[in-house]
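Trainee: Predicted model and sequence follow; I will ask about them next.
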Amino acid sequence: MEKQTVAEEGYVYVLGVKDIDLPVSKIGRTTRDPAVRCAEINQSSTGDFIWEVTHQIAVSDCRKLELLVHEKLSPLRQKRREFFNIYPDAAIRAIESILASASDLRMVTLNEIRMEDPRVSERTIVPRRQITRSGKDTIYAHLLDGFTELLNVKGRPFGQLNKPTFGISDGHEGVQWNLKIRPDDQTARVGVNLEGLAYRGWPIAALIKSELGTPVLPRLVPQLRDRQNITLRFARDAWQATARPSILEENLGGREFHLPELTGDLWHTILTEALGCLNKERNYLGRARQTVTLVRKAGLEPESRIMEVSPHLTIWTPVDPSRDSVDELSSAIERLLPIHDWASKASGA
């Protein structure tokens, strides 16, 4: 017999990225003030953006409405997360439509719900389009919006506003476009990115083996426009569960390289080191295990440890946030387009 759940009065809320318009929302439920729940999320160590409550609905059964919303919006949901590739204003319209079609659910007034934290007052949630931004935030918003518009993608955010870097990728499982922003020095970069992940057939392994057999990238470099402003970084990612801690052996080849430095011999050396970061016994379709040196907090000695590792390729070019964002981004993407085409073909992704 199916177990009946007790209806739970509470909120279904929509969180948006604070101060920046992104096509991403976090949709959840709580029996408390959503502002309290949002503060808890921001204080957690999830590594995501700083969130703010953009919308909330008080209903007779928040658990059931949340399940309905997550089910209806599942095509927009990011894997294993309560994040949806949808603007907050569109998310609340979808929630209102789902609520209207659910005959056994009803809206309730805020006074019907117990406020567990007296420090948080009831307030009207201001729609994001009415929020006033600082000049710096507006620059970042224009960059992020321009990235999604130029590439015609919804985008997937990464990083956090109070961390050294944050940004957005096209979310492709394989060769990706990404935009990384460094708020501290107000710089940004557009990159072509291929991580050492399984995706469909470990495309990073296909790229490495293809280039070791018939190297194409060194012959492509002289044909690139503004190649002196394009940088190659082939990294070693160390894995601790799903986290990637910092290690001393991070840069394959010892450092990043401007593309004009990339000789055939240097490229072969980097590729050979990258291949060693994959599991030879599985035909390189998986992570290898290597001894790496963990970078510890200040005052603590580095620690050597055997960990799973994988290679991670990024080729990037800088953009200036202070200039016209669309022109800057368009020029950067055009500069890297041959790189993206090469990486996609070499990796089969």
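Mentor: Great, that's in hand.

Trainee: From now on I want contacts and neighbour counts done on CA atoms only, so please keep to that.
Mentor: Will do.

Trainee: could you pull out the strands for the chain?
Mentor: Listed in chain order, the strands of the chain (DSSP state E) span 10-17, 25-30, 51-59, 83-84, 156-159, 166-169, 176-182, 187-194, 231-239, 257-258, 288-294, 303-319.

Trainee: Roughly how far does P215 sit from R335?
Mentor: 20 Å (CA to CA, to the nearest Å).

Trainee: cool, and P318?
Mentor: Going from P318 to R335 by CA to CA gives 11 Å.

Trainee: Likewise for E173?
Mentor: Look at E173 and R335: by CA to CA, they are 22 Å apart.

Trainee: next one: A235
Mentor: Separation of A235 from R335 (CA to CA): 22 Å.

Trainee: want to compare, so here's the second one:
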Amino acid sequence: MNADDANAALISIFNSQTEIKKIDTEEIMPKNIRPKSNSTTKKRKHSFKHIDSEYAELLQLFASSLNVKGRPFGQLNKPVFGMSDGNEGVQWNLSVNTETGDICLGVNLEGSEKTGKWLIAPFILNKPNIEIIKSRVSKPDDVTLNFSRDAWQGASRLNIKEKLIGGREYPLSEINQEVWSSILEEALTCLDENKNYRGRKRDHTVTLESDDRELLKDVSPHLTIWSSLSIDGDIEENIKNKISELQPVYNWVVEATQS
């Protein structure tokens, strides 16, 4: 994390505390040594999105509902952040988008360069039957499948135009076997065939969202199957109900990762 992001993350933590009082430096510093105004500082202050303490409570309830410590992902000064259960294979995760207000709970599976666990490879190669999970989920219209392409620059993911495998997200109810087979075939091209598909595809051409530049980057596939989470009423009960609703999805993904 660079210095600016670290500073913004710390500010978000301070802002979520009720016991900490923020004091303007103008109030405590003598006039002759007050810092001069800085346009960069002002810009950062206006662009930073305050993270409501409700989100911190939400992440804590998610971890306690699964009886795990939890592993945060993303950055608090970015629009999207959240927490996973910390499992190295199939994961439960909860994500928050502060720009749209969307809160999603889902099942996540991706490869890992650090641990060497590439359970997403057998998942793709086993070609799990999509009709099975559609029949096991009580509300397939409310469950969305997102198979994406992660383009890597160091430890960071780039925003690329080819992000969504299959061109878009799909409600489970809209995916037939033909569409699913096409998605799996495209996802497989994001893995290194020379490593028996247990590694990122090297030097894959991607297009940056920001300026349409084409770059050669390492890519890997990333599966998330999620559903919207309501924070109205009893949040903890909502989380537990959503986990129960998606338990068949979690089991289906785990079954499909078995070599």
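Mentor: Perfect, I can see it now. All figures in this text were calculated on a predicted structure; none of them were measured in a lab.

Trainee: Fetch the TM-score of the aligned pair.
Mentor: The TM-score (TM-score structural alignment, normalised by the length of structure 2) is 0.79; 224 aligned residues with a CA RMSD of 2.5 Å.

Trainee: still on that earlier bit, more neighbours, A235 and R335 of structure 1?
Mentor: More crowded of A235 of structure 1 and R335, by other CA atoms under 10 Å: A235, with 26 against 20.

Trainee: Tell me which residue of structure 2 lines up with that one.
Mentor: Matched by TM-score structural alignment, A235 of structure 1 corresponds to S148 in structure 2.

Trainee: For that match, which non-adjacent residue is closest in space?
Mentor: L164 (4.5 Å; CA to CA, 6 or more residues apart in numbering).

Trainee: wouldn't that neighbour be in contact with D150 here?
Mentor: No. When contacts are counted by CA atoms under 8 Å, L164 of structure 2 is not listed as touching D150 (9.1 Å).

Trainee: Neighbour count: these two, which is higher?
Mentor: D150 (24 against 18).

Trainee: can you count the residues close to the closest residue to F147 of structure 1 other than its chain neighbours?
Mentor: Of all residues not flanking F147 of structure 1 in the chain, L329 sits nearest, at 6.8 Å (CA to CA, 6+ apart). Using other CA under 10 Å, L329 of structure 1 has 24 other residues around it.

Trainee: about what we covered before: could you say which of the strands of structure 1 is packed most deeply?
Mentor: Most buried of these by mean neighbour count (mean count of other CA atoms under 10 Å) is strand 10-17; its value is a mean of 26.

Trainee: distance of N108 of structure 2 from S230 of structure 2?
Mentor: Between N108 of structure 2 and S230 of structure 2 the computed distance is 19 Å (CA to CA).

Trainee: which residues in the stretch 101-250 of structure 2 form helices?
Mentor: Secondary structure of the stretch 101-250 of structure 2 (DSSP state H, counting those that start in this stretch): helices at 120-126, 130-136, 177-188, 235-256.

Trainee: With structure 1 overlaid, how far apart is the second one on average?
Mentor: Same thing as helix 130-136 of structure 2. Superposing on structure 1 and averaging over aligned pairs (mean CA distance after the TM-score superposition for structure 1), helix 130-136 of structure 2 comes out at 2.0 Å.

Trainee: what's the distance between the helix or strand where K43 of structure 2 lies and the middle of its chain?
Mentor: Per DSSP states H and E: K43 of structure 2 is located in helix 39-47. For helix 39-47 of structure 2, the separation from the chain centroid amounts to 27 Å (computed by CA atoms, centre = their mean, to the nearest Å).
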